[in-house]
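>>> One predicted model, sequence on top.
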Amino acid sequence: MAKPSLFLFNNTEILDMTAAFTHTTRLFLLLVMTMSMVACGFHLRGEANIPAQLHVLTLTSDSGSDSFDRALRIALSKAGVVVIDKDSANNKVLNLKINAIAVADTQLARDADNDVSQIQRRLSSHYFIRQADGKSLYGPRAISTTKTLTNQNAEESAKLSYNQTHTESMYDDLANQLVSDLSYAPL
């Protein structure tokens, strides 16, 4: 007959529970780490495999934004694309043509004083890949990005600064989206 024990569990059961707890703890920590990376805006991105015909381009931008044009040149450079002047290009160099960026704001919320407190800003445009003679090879392709902007009922200077900062980051997102989309060009 077994001796009565002061412990509810024997040693083997305690080891099994510890192992299960350790496994559960590991999964929980992995989940917390993953969620915190996503929350801070981290995105795992692959390298954009731009077709060889697009490694050297000319750029015609009617975007209306120097910030977007700068962000696009940086994103193209990071993807291994060299942007050259039209004067130094031969007739085989393709042209990346950007149309004007449209900005649309949608009111999302109002505060107790009926002042707008939150808007959704959408930036959108179209682009083409064209031959030197102007014939389109790829496009029109639509690109767009959306962001919710709060603080719309703050002091005017604070609101303008806040909106400008977030719009600048939206231009970066739009430029990166265009470069990513170029990797799907069937050239």
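Okay, I see it.
>>> contacts and neighbour counts: CA atoms only from here.
Will do.
>>> contacting residues for the closest residue in space to Ile50 that isn't next to it in sequence?
The shortest distance from Ile50 to any non-neighbouring residue, by CA to CA, 6 or more residues apart in numbering, is to Ser183 (4.4 Å). For Ser183, the contact set (CA atoms under 8 Å, 6 or more residues apart in numbering) comprises Ala48, Asn49, Ile50, Pro51.
>>> if I pick the last one, what's in contact with it?
So the one you mean is Pro51. Counting by CA under 8 Å, 6+ apart, the residues that Pro51 touches are Leu182, Ser183, Ala185, Leu187.
>>> Could you report the separation of it from Ser161?
39 Å (CA to CA, to the nearest Å).
>>> Same check on Glu47?
Using CA to CA, Glu47 is found at 33 Å from Ser161.
>>> With Asn90 instead?
43 Å.
>>> could you show me where the strands are in this protein, in order?
56-61, 82-84, 94-98, 102-110, 116-130, 136-149 (DSSP state E).
>>> buried set for the biggest helix by length in the chain?
The helix that spans the most residues within the chain, counting by DSSP state H, is helix 11-39. Residues of helix 11-39 classed as buried by neighbour count (16 or more other CA atoms under 10 Å): none.
>>> next one: it to chain centre, how far?
Here helix 11-39 is found 32 Å from its chain centre; the criterion is CA atoms, centre = their mean, to the nearest Å.
>>> Over to stretch 147-158?
When distances are taken as CA atoms, centre = their mean, stretch 147-158 is centred 22 Å away from the chain's centroid.
>>> Please compare the first structure with the one that follows:
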Amino acid sequence: MHAQAQPKRIGQWLLMLAATLLLAACGFHMRGAANLPFKTIYLDFTPNSVVGVELKRNIQASGTQVVDDKKAAEAILKVISDTRDKQILTLNTDGRVREYALFQRFTFSVTDAKGAVTIPPTAITLRRVITYDANQELAKQAEEALLYRDMQSDLVQQILRRLSASKSAIAAENVDPEP
């Protein structure tokens, strides 16, 4: 029995090693803190915005300071709109809802301290589909809340990526043309 288990265990180790090497070879790496092109930012969110709180936490983790005064900020993120929507996607043969589509739409822009537009108004739309069953009302409400929370996290990551991508645009503006 012991002699048969040894080759199986070696095979499992080789499989894990191969998977690790494949992940390393494809360039996979854990997402680290965002590399933002400014040291301070003002976030124009309402005080009770859950997206604002999560974005603030992620920005601070990246080493950028979130300030409470627009005049002290190198960049100002202005929220143009932030809405959630729930639409009927499909109906069953009895005319009852079978699936919903959940949407989160977020539009923002970023300006620098002088008022120059760094990121023009940008819209991010997220969509998730949820099935519905009237016999499982509480479970479906909890699933909907979980999906909205997932969309919120995805939204924050997309905003951070766009803020990080603005680094190349800011660097291009700061380069003096040769005489």
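The structure has been received and is ready for your questions. Quick caveat: nothing in here was measured; it's all calculated off a predicted structure.
>>> if we can go back for a sec, dump the strands of structure 1 to TSV, plus distance to Glu156 of structure 1 and mean neighbour count.
Converted to TSV, these look like this (distance: least, CA to CA, whole Å; neighbours: other CA atoms under 10 Å):
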stretch	distance to Glu156 of structure 1	mean neighbour count
strand 56-61	31	19
strand 82-84	39	15
strand 94-98	32	22
strand 102-110	16	13
strand 116-130	12	19
strand 136-149	14	16
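>>> As TSV, the ones you listed with distance to His43 of structure 1 would be great.
Putting the strands of structure 1 into TSV (distance: least, CA to CA, whole Å) gives the following:
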stretch	distance to His43 of structure 1
strand 56-61	28
strand 82-84	25
strand 94-98	26
strand 102-110	25
strand 116-130	21
strand 136-149	16
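>>> and of these, who's closest to Val32 of structure 1?
Closest approach to Val32 of structure 1 among those is made by strand 136-149 (25.1 Å; CA to CA).
>>> Check the mean deviation of that closest one from structure 2.
With mean CA distance after the TM-score superposition for structure 1, strand 136-149 of structure 1 departs from structure 2 by a mean of 1.9 Å once superposed.
>>> one step back: can you tell me which residue in structure 2 aligns to the residue nearest to Ile50 of structure 1?
Counting by TM-score structural alignment, Ser183 of structure 1 corresponds to Ser164 in structure 2.
>>> got it, and Ser117 of structure 1?
Counting by TM-score structural alignment, Ser117 of structure 1 corresponds to Arg98 in structure 2.
>>> isn't its match right up against Val129?
No - counting by CA atoms under 8 Å, no contact exists between Arg98 of structure 2 and Val129, whose distance comes to 10.6 Å.
>>> which residues do those two both contact?
In contact with both Arg98 of structure 2 and Val129: no residue, using CA under 8 Å, 6+ apart.
>>> contacting residues for the match of Ser117 of structure 1?
Taking CA under 8 Å, 6+ apart, we find Arg98 of structure 2 in contact with Leu89, Thr90, Leu91, Asn92, Thr131, Tyr132, Asp133.
>>> tell me the two of those residues that are most distant?
Maximum distance among the contacts of Arg98 of structure 2 (CA to CA): 13.6 Å, for Leu89 and Asp133.
>>> May I see the ChimeraX selection of the buried members of the contacts of Ser183 of structure 1?
Selecting just the buried residues from the contacts of Ser183 of structure 1 in ChimeraX takes one command, with 16+ other CA under 10 Å as the test:
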select :48,50
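>>> gap between the counterpart of Ile98 of structure 1 in structure 2 and Leu138 of structure 2?
Under the alignment (TM-score structural alignment), Ile98 of structure 1 pairs with Val79 of structure 2. With distances taken as CA to CA, Val79 of structure 2 is found 33 Å from Leu138 of structure 2.
>>> same question, Val66 of structure 2
38 Å.
>>> do Ala24 of structure 2 as well
42 Å.
>>> now do Ala72 of structure 2
46 Å.
>>> Ile10 of structure 2 now?
Distance from Ile10 of structure 2 to Leu138 of structure 2, by CA to CA: 47 Å.
>>> again with Ile159 of structure 2
For Ile159 of structure 2, the distance to Leu138 of structure 2 - CA to CA - is 32 Å.
>>> and these two? which has more neighbours close in?
Ile159 (18 against 11; other CA atoms under 10 Å).
>>> Tell me which residues touch the more buried one, please.
Going by CA under 8 Å, 6+ apart, the list of residues near Ile159 of structure 2 is empty.
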